[in-house]
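> The amino acid sequence is not available; the structure is as follows:
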């Protein structure tokens, strides 16, 4: 019997490995040819869909938008659509848990956001300094926030019983906030979506929704598709979007219109998710980021601080993109107080310094160690995000500009003077005032428009190799979160839009959370790069410590937040080691980068 059981176990194991080794075995079933040749397009037809530069101008000027993921799912889970246990047409993997589909699909019958007020939402969006809102009219789970005539799975059949999309559109028009509908082409609750009768039954069903959303609610500025792992012809994307442009002249679209287009550039911009995106991308882009760890309402999730979000907004704007910041309202239709508290601070900062972000384009200096730049006309704003350790004077060194500087002035307090020495632009700051600012902003008035010149690279540093140091840690939650992982996983360095999925996480109850790099030979460290997992910006107080050649540790920098891509400039003294000590962490410490540069 033991031999038979062992043989059976081996057979099952082999079958499982064989199935897993067949990459895409699940998503392949949702991909199939077009119904006929008319669904296929040429490169010229694709180009004809692109928005003009004039149509894109307001979007590029805006820099900040608010994303809203919402739905009846929050009554049982904090994961929208992906918290449903059932088939996932268009996805790469099947569900392996979650709320049973028969329960999930009926949650709308209990959904009653009694405190929802579209005008309050729009006033908040404006107060936060955002210019547009993207709202989930329909997510993958199929629930419609509008009065869809071809399904009962909509807001009109909830206890609330009011067309939320209509109320949002009316309020947006009254307030001057621009409105996008998010619409997921795949529908996990529809029996014909991406199945045998997809073209005959599901596509007309979807088209009826699109016609209603983009022809019955007044001016709609754009659409945010979410195609998952599907092809453009499965949604007849070319013909559908071409028709949408007649309903909504000047409409904009993101890139998720389906794979397989002749040209690489899908839609009007690229949209990296939970990532800051590239520093020198070939086209405009938008970073889609969550205020917590989830897209849906997540009351116990880690809330990003205003300082963290502003740091990301500045980096995004300076590198040619917009920040689309997601908030998940609660079951009563109100944004979470802890999130609002932080976004209100963003709004206050935008009132003071938003002019250095809005209505600008990415600057002549490519983002790097120092921070980022924005520019408009002959005006260049240098946003200094870099921090300085003790005994290190705040001096920013950049390559010399190919343009003469007419004037240099501090937008924030603390700027002293600018000078050009030996082919370098030097910016000098008063240390005490510098340290008080989240973003030290300098405005340069130039004699020529910097957009007429090639952008200038500022950051070519390569981190000290893992071969040069030993990694020590106070603890780790699991083997996969051992500190070594952040040095052995490809992409866990400063990068162009890599979605980091590996991090060091100390064990629960660890009261002395530390990660140390012990150098095999002494190093002159100039810069330290720290990052947290994008979904858990948790650190609220930390020390950066160095070990001198006598083996004595001392604190050289104390900070409150790390967030994404924090750079700390050191004085370059010879040291034997460097240590990150987390003194306070509000949620779960998750460090994705602790890199050092000579």
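Great, that's in hand. Worth saying up front: this structure is predicted, and the values here are computed from it rather than measured.

> Only C-alpha atoms from now on, for both contacts and neighbour counts.
Noted.

> end to end, how far does stretch 256-269 reach?
Length of stretch 256-269, first residue to last, CA to CA, to the nearest Å: 10 Å.

> can you list the residues that contact that stretch?
41-43, 46, 49-51, 224-235, 237, 252-255, 283-286 (CA atoms under 8 Å, 6 or more residues apart in numbering).

> Quick check: chain neighbours aside, which residue is closest to residue 565?
Once flanking residues are discounted, residue 565 sits nearest to residue 531: 5.0 Å by CA to CA, 6 or more residues apart in numbering.

> Surely the one you found is in contact with residue 593?
Yes - counting by CA atoms under 8 Å, residue 593 is a contact partner of residue 531 at 4.9 Å.

> Those two: who's more crowded?
Neighbour totals were compared for residue 531 and residue 593, and residue 593 leads with 26 against 23 (other CA atoms under 10 Å).

> and that one, that's in a strand?
Yes - counting by DSSP: H, G, I helix; E, B strand; the rest coil, residue 593 is part of a strand.

> Could you measure from it over to residue 556?
Taking CA to CA, one finds residue 593 at 19 Å from residue 556.

> Residue 565 now?
19 Å.

> coming back round to it: hang on, the residue nearest to residue 565 in a strand?
Yes - the assignment for residue 531 by three-state DSSP puts it in a strand.

> Helix or strand: which one has residue 119?
Element membership for residue 119 (DSSP states H and E) is helix 118-127.

> Off-centre distance for that helix?
22 Å (CA atoms, centre = their mean, to the nearest Å).

> How about residues contacting that helix?
So helix 118-127 is in contact with 66, 131-133, 167-168, 171-172, 175, 177, 344, 347, going by CA under 8 Å, 6+ apart.

> Next one for the comparison:
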């Protein structure tokens, strides 16, 4: 049974965090911490700075399901209170026994983290527990964990140690859904609350600094859960942690437990998480696309190891990253290690190919903010100081014409070394690409014939902040206050 926290410790942590972020400590003046106070600390913009700058992370889905080459979690036949999906299913007993064969003797956490870092990734999020309930760490709350598999090691610890060693940020994916737990929604859900709160406490206590907590959905009613208690514990243990928007995703509004607006806002976390597609152009709220590098041959799944999976080209991976960044978001690119612990050769090759791409174009990714041009089929823009970067996906006869900028363009260059020229007048900024005059590349990456993606760097005269500029004919509609990104496919 999880031990309840002492309020005084939590209050002290919240006041310290408020002061560090410049928020008045009178925020936490009541006799108990409530959703409003937690939400104000949780959503303070200062703690988002590193994440907004870093842009690019590695997502890893892995567990015993890799032994049978089936989709993690979703291949288990029983999904209490959830839809069944479109994947081939295994009987529960057969799926739940896969851990008895899970022995990834070739897993090398240090090598994996070094590969991610070389590919330009700044943070890593790992599936500590997926919907199937298997824990990839030495949890004391369940025997269904990696220590009791033939492998017999704490995978989370090995990854956490490697991440900290190499200077990346650490994130835990944790599925609040648990289809193998007898109390999850079909039993005594108060017991399940104690269980999963206890597991979160372990993950935020035993592995040093944790920078991201990436929840993945939960069903039921609001009255089934103790979310204020959960978030109080989270911010007590890791005050500057970022939490995604899925802690209460799919929880139903119900007469027996309708949340207050403050609690609803708290559980929305720090950023949104469009899945399997590029998020819409949005600069008013942080978002991160999570995207599998591979997909099953039927177009479904692909988050975890599937030997027959179809893997996106490295050029596509780079273009998706650019589409996220110019649309105002981050990208969490997923790989699924094999039963041995190694990556599929196709996914490893993509990560290695991203290294020279990021060496050449990384300045147009890190530390930028979207705009001033709104994304379209042509590509998108991001900026940093007096510099605008254009990620161009389509060229009309080697030319790109955009609405003019309110400030003078002093210089235009292509980061890949291509020859470009530009003209600017009161109506338009026109850039011409002279591929036949391509100069020697300054670094190591050379665009292939398959990719039209080019990155341009515009240096502007100093001036005020840049307002967003729609590009006529490229953004057709607006939904829920966000502009539709044509890369959403």
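Received, thanks. Remember, predicted model here, so these are calculated numbers, not experimental data.

> Any idea what the TM-score is?
Scored against TM-score structural alignment, normalised by the length of structure 2, the superposed chains reach a TM-score of 0.81; 426 aligned residues with a CA RMSD of 2.6 Å.

> Show me what stretch 213-229 of structure 1 is in contact with.
27, 90-92, 134, 165-166, 169-170, 173, 178-186, 244, 247-248, 250-259.

> buried residues in that stretch?
213-214, 219-229 (16 or more other CA atoms under 10 Å).

> ditto for stretch 100-107 of structure 2
Neighbour count says stretch 100-107 of structure 2 has 102-104, 107 buried, by 16+ other CA under 10 Å.

> before we move on, what about stretch 167-174 of structure 1?
Buried residues in stretch 167-174 of structure 1, counting neighbours by 16+ other CA under 10 Å, are found at 167-173.

> Next, format the residues you listed as TSV and append distance to residue 77 of structure 1.
TSV is the format used below for those (distance: CA to CA, whole Å):
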residue	distance to residue 77 of structure 1
167	26
168	25
169	27
170	30
171	29
172	29
173	32
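
> Can you flag which of those belong to strands?
Among these, no member is found in strands (DSSP state E).

> among those residues, which are in helices?
167-173 (DSSP state H).

> Determine which two of these are furthest apart.
167 and 173 (10.0 Å; CA to CA).

> From the contacts of stretch 256-269 of structure 1, list the buried ones, please.
41, 46, 49-51, 224-235, 237, 252-255, 284-286.

> Enumerate the positions of stretch 348-362 of structure 1 that are buried.
349-350, 354, 356-362.

> how about it, which residues of structure 2 does it hit?
Counting by TM-score structural alignment, stretch 348-362 of structure 1 falls onto residues 356-370 of structure 2.

> So what would you say the end-to-end distance of the matching stretch is?
Counting by CA to CA: the opening and closing residues of stretch 356-370 of structure 2 are 23 Å apart.

> cool, and stretch 405-420 of structure 2?
18 Å.

> What's the match for residue 105 of structure 2 in structure 1?
Per TM-score structural alignment, residue 105 of structure 2 is aligned with residue 114.

> Could you verify that that match is part of a strand?
No - counting by three-state DSSP, residue 114 of structure 1 is located in no strand; its state is coil.

> Next, the contact list for residue 38 of structure 2, please.
231-232, 266.

> By neighbours, which of the residues you listed wins?
Most neighbours among those, by other CA under 10 Å: residue 266, with 27 neighbours.

> what secondary structure does it sit in?
Going by three-state DSSP: residue 266 of structure 2 is helix.

> in the stretch 251-400 of structure 1, which spans are helices?
For the stretch 251-400 of structure 1, the helices defined by DSSP state H, counting those that start in this stretch cover 306-318, 337-353.

> closest one to residue 437 of structure 1 among these?
helix 306-318 (10.2 Å).

> against structure 2, where does the closest one fall?
Under TM-score structural alignment, the match for helix 306-318 of structure 1 is residues 314-326.

> can you list contacts of the matching stretch?
Contacts for stretch 314-326 of structure 2 (CA under 8 Å, 6+ apart): 55-56, 278-279, 281, 288-289, 293, 330-331, 350-351, 353-354, 357, 365, 368-371, 375, 379-382, 391, 393, 451, 453, 487.

> So which of those belong to strands?
56, 288-289, 330-331, 369-370, 379-382, 391.

> would you list the residues you listed in JSON lines and tack on distance to residue 398 of structure 2?
Below are those laid out as JSON lines (distance: CA to CA, whole Å):
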{"residue": "56", "distance to residue 398 of structure 2": "30"}
{"residue": "288", "distance to residue 398 of structure 2": "32"}
{"residue": "289", "distance to residue 398 of structure 2": "30"}
{"residue": "330", "distance to residue 398 of structure 2": "29"}
{"residue": "331", "distance to residue 398 of structure 2": "29"}
{"residue": "369", "distance to residue 398 of structure 2": "26"}
{"residue": "370", "distance to residue 398 of structure 2": "24"}
{"residue": "379", "distance to residue 398 of structure 2": "14"}
{"residue": "380", "distance to residue 398 of structure 2": "17"}
{"residue": "381", "distance to residue 398 of structure 2": "18"}
{"residue": "382", "distance to residue 398 of structure 2": "21"}
{"residue": "391", "distance to residue 398 of structure 2": "14"}
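
> quick check, nearest of those residues to residue 468 of structure 2?
Out of these, the member with the shortest distance to residue 468 of structure 2 (by CA to CA) is residue 370, at 8.9 Å.

> Skipping adjacent residues, who's closest to the closest one in space?
residue 382 (4.1 Å).

> Ok, residue 451 of structure 2 next?
residue 315 (6.5 Å).

> what about the one you found, how many neighbours?
19.

> Kindly report the same for residue 188 of structure 2.
What residue 188 of structure 2 shows, counting by other CA under 10 Å, is a neighbour count of 12.
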